[in-house]
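# no FASTA, just this:
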């Protein structure tokens, strides 16, 4: 199976990059399944229902969220009626929606998609991601009723992301990090057959401070004093993510490659 994961969509520029590039990539790379992290797609904080529709209409099969899952209040009701949106598995038990679901892919294949939040350096205390994933992956082992599984680990610490990767090695097809908006250069297949990257990067304007227009973040770093609000940078965005090919029988990764399309970063992707 050919699977594409795209990192945090950042504001209007990120949405535009998805709308511009994803339909072309689905066709050119003959993608079977696409997952997009959309938790910063609306003004850099959260995801609205209208902007979720934009990402889904562009070709996303599933949208994952993150710690800003419900910053846009209409998502509290929208997610209850849109099964293609996944909130974190270890979020509040009172939160609407689901943290994991099995989705249909072409040819009768099934894909498990889940997201967990990390605990290290995060502003809020979330439930243990390891125990949440352990129960889930015991329920949906590779080579069973699912053809592939993707885990989005949304957290600050690369060490925690790597810990999750090794914890899931051989149990999930893909473990990919989000949240820091900076793509990492550690794309690999772990010894047990799980494709891994610490952070997929963002789909946003990289002439910025992690997707935000530079002036206000730099003022705060230099002076320690805020003056205005953070606003998403608006120049051309780079589409950033991870491309993985999996074995339908075992669910293990056969090939993995970073993806860069448009914008400022060097182009990369499957040939």
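Yep, it's here. Just so we're clear, the structure is a prediction, and the values are computed from it rather than from any experiment.

# Could you use CA atoms for every contact and neighbour count after this?
OK.

# all strands for the stretch 1-150 of the chain, in order.
2-6, 33-37, 62-64, 85-86, 100-104, 110-117, 148-154 (DSSP state E, counting those that start in this stretch).

# just the stretch 151-271 of the chain next, same as before
Under DSSP E, counting those that start in this stretch, the stretch 151-271 of the chain gives strands at 174-178, 188-189, 195-197, 239-246, 253-261.

# Would you format the ones you listed as TSV with mean neighbour count and distance to residue 21 included?
Shown next, in TSV, are those (neighbours: other CA atoms under 10 Å; distance: least, CA to CA, whole Å):
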stretch	mean neighbour count	distance to residue 21
strand 174-178	31	20
strand 188-189	20	24
strand 195-197	29	21
strand 239-246	26	8
strand 253-261	22	7
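
# Which one of the ones you listed lies nearest to residue 36?
Checking the strands of the stretch 151-271 of the chain against residue 36 by CA to CA gives strand 239-246 as the closest, at 8.8 Å.

# Which residues does the closest one contact?
With contacts defined as CA atoms under 8 Å, 6 or more residues apart in numbering, strand 239-246 is touched by 1-7, 14, 17-18, 21, 148, 173-174, 176, 183, 195, 197, 200-204, 252-263, 269-270.

# the inter-axis angle of that strand versus strand 253-261?
160 degrees (axes from the mean of the first three to the mean of the last three CA atoms, to 10 degrees).

# take a look at this one as well, against the first:
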């Protein structure tokens, strides 16, 4: 199975980078599953139902989120009605939506997408490790799940790496999101799980993590509140991670970074 996970989509530039390229990538590289983190898709803060529809129409199978999920309050209704939009599984009990979604494939297999949120330097949530265990008690790799892809939305690289090793051999891939900067550690862990600490962002990299650089730099220089941050509007880069899994075990065979368009050196999914 061939899957692509795209990191945080930031604003219109990020949306265009994703929606213009995903249909071509699916056809050209035979992708069975495409997942994007969409929590910054609506002008950099949150996501809307209309943006979700735009993503699904482009061939995206599931949308994960994180700490900016509820920046647009209208999304609560979408969470409750559309299982393709996920929220972190370790949000408190009673939060609308679900942290896992089993995507049906054309050949009858089930691919499970899991959304978790880390806690170091983040919101005080339930334990993501315990939440992962609860999901895996229901979905077992190589048994009732052909593949399991985990998006861990978090700040600390150490916490993301710990989750990768904790789930090694039990999921197909653990990919991090949230930092908006792609890490250079794409690998297959000893137990067979694909891993990258952060997939990076889909957006304009002539920016400060996707936001217009002038206002962002001024905040650091002057240390006083300035104008509201807004997404950079130059050409966006689709930034993510590709993973190919073994049909029998569901474990990773290949992992590779993907970077298309914009300012970063291009890297295509392997054929």
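That came through fine. For clarity, every value in this text was computed on a predicted model and none was experimentally measured.

# between the strands of the stretch 1-150 of structure 1, which gets nearest to residue 74 of structure 1?
strand 85-86 (13.2 Å).

# among the strands of the stretch 151-271 of structure 1, which is nearest residue 31 of structure 1?
Of the strands of the stretch 151-271 of structure 1, nearest to residue 31 of structure 1 by CA to CA is strand 239-246, at 9.3 Å.

# That closest one: average distance to aligned residues in structure 2?
Strand 239-246 of structure 1, aligned to structure 2 and superposed, deviates on average by 0.4 Å (mean CA distance after the TM-score superposition for structure 1).

# Next, name the residue at the spatial heart of structure 2.
Central residue of structure 2 (CA atoms, centre = their mean): residue 37, 3.6 Å from the mean position.

# surely that residue meets residue 14?
No: look at residue 37 of structure 2 against residue 14 with CA atoms under 8 Å: they stay out of range, at 10.9 Å.

# so who does the residue nearest to residue 33 of structure 2 when sequence neighbours are not counted touch?
Ranked by CA to CA, 6 or more residues apart in numbering and with sequence neighbours excluded, the top spatial neighbour of residue 33 of structure 2 is residue 3, at 4.7 Å. Applying CA under 8 Å, 6+ apart, we find residue 3 of structure 2 in contact with 31-34, 242-244.

# from those, which is closest to residue 129 of structure 2?
So of the contacts of residue 3 of structure 2, ranked by how close each gets to residue 129 of structure 2 (CA to CA), first place is residue 243, at 22.4 Å.

# which residue in structure 1 lines up with the closest one?
Matched by TM-score structural alignment, residue 243 of structure 2 corresponds to residue 244 in structure 1.

# Who are the contact partners of the residue lying closest to its match once chain neighbours are set aside?
In space, and not counting its chain neighbours, residue 244 of structure 1 is closest to residue 256: 4.4 Å by CA to CA, 6+ apart. Residue 256 of structure 1 makes contact with 187-189, 195, 242-245, according to CA under 8 Å, 6+ apart.

# and with 10 Å instead?
Under the criterion of CA atoms under 10 Å, 6 or more residues apart in numbering, the contact partners of residue 256 of structure 1 comprise 2-4, 174, 187-189, 194-197, 242-246, 269-270.

# Overlap of the contact sets of residue 37 and residue 14 of structure 2?
Common contacts of residue 37 of structure 2 and residue 14 (CA under 10 Å, 6+ apart): 7-8, 201-202.

# could the residues you listed be laid out in CSV, adding distance to residue 115 of structure 2 and neighbour count?
As requested, those are exported to CSV (distance: CA to CA, whole Å; neighbours: other CA atoms under 10 Å):
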residue, distance to residue 115 of structure 2, neighbour count
7, 13, 33
8, 13, 35
201, 17, 31
202, 18, 37
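
# quick check, nearest of these to residue 80 of structure 2?
Taking CA to CA as the measure, residue 8 is the one of these closest to residue 80 of structure 2, at 21.8 Å.

# thinking residue 151 of structure 2 is in contact with residue 112, fair?
No: checked against CA atoms under 10 Å, the pair residue 151 of structure 2 and residue 112 is beyond contact range at 11.1 Å.

# Compare these two and say which one has the larger neighbour count.
residue 151 (29 against 25; other CA atoms under 10 Å).

# coming back round to it: export the strands of the stretch 151-271 of structure 1 to CSV and tack on distance to residue 93 of structure 1?
Output for the strands of the stretch 151-271 of structure 1, formatted as CSV (distance: least, CA to CA, whole Å):
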stretch, distance to residue 93 of structure 1
strand 174-178, 22
strand 188-189, 33
strand 195-197, 28
strand 239-246, 29
strand 253-261, 32
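
# right, and the ones you listed - which one's nearest residue 208 of structure 1?
strand 239-246 (14.7 Å).

# longest single helix anywhere in structure 1?
For structure 1, the longest helix by residue count, based on DSSP state H, is helix 11-28.

# and the angle from that one to strand 33-37?
Using the same axes, to 10 degrees, helix 11-28 of structure 1 lies at 170 degrees relative to strand 33-37.

# Name the residues of helix 11-28 of structure 1 that are buried.
Buried residues in helix 11-28 of structure 1, counted by 16 or more other CA atoms under 10 Å: 11-19, 21-22, 25-26.

# do stretch 108-128 of structure 2 as well
110-119, 126-128.

# just stretch 152-160 of structure 1 next, same as before
Those would be 152-158, 160, for stretch 152-160 of structure 1 by 16+ other CA under 10 Å.

# how far is it from where the chain is centred?
Mean-position distance between stretch 152-160 of structure 1 and its chain equals 12 Å (CA atoms, centre = their mean, to the nearest Å).

# Need the distance between the two termini of it.
Distance across stretch 152-160 of structure 1, first residue to last, is 13 Å (CA to CA, to the nearest Å).

# Just flag the most distant two among the contacts of residue 3 of structure 2.
Using CA to CA, these span at most 12.1 Å, a distance reached by 34 and 244.

# hey, what's in contact with both of the two?
The contact sets of residue 34 of structure 2 and residue 244 overlap at 2-4 (CA under 10 Å, 6+ apart).

# In JSON lines: the buried residues of stretch 152-160 of structure 1, plus distance to residue 64 of structure 1.
Below are the buried residues of stretch 152-160 of structure 1 laid out as JSON lines (distance: CA to CA, whole Å):
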{"residue": "152", "distance to residue 64 of structure 1": "8"}
{"residue": "153", "distance to residue 64 of structure 1": "10"}
{"residue": "154", "distance to residue 64 of structure 1": "10"}
{"residue": "155", "distance to residue 64 of structure 1": "13"}
{"residue": "156", "distance to residue 64 of structure 1": "17"}
{"residue": "157", "distance to residue 64 of structure 1": "19"}
{"residue": "158", "distance to residue 64 of structure 1": "19"}
{"residue": "160", "distance to residue 64 of structure 1": "19"}
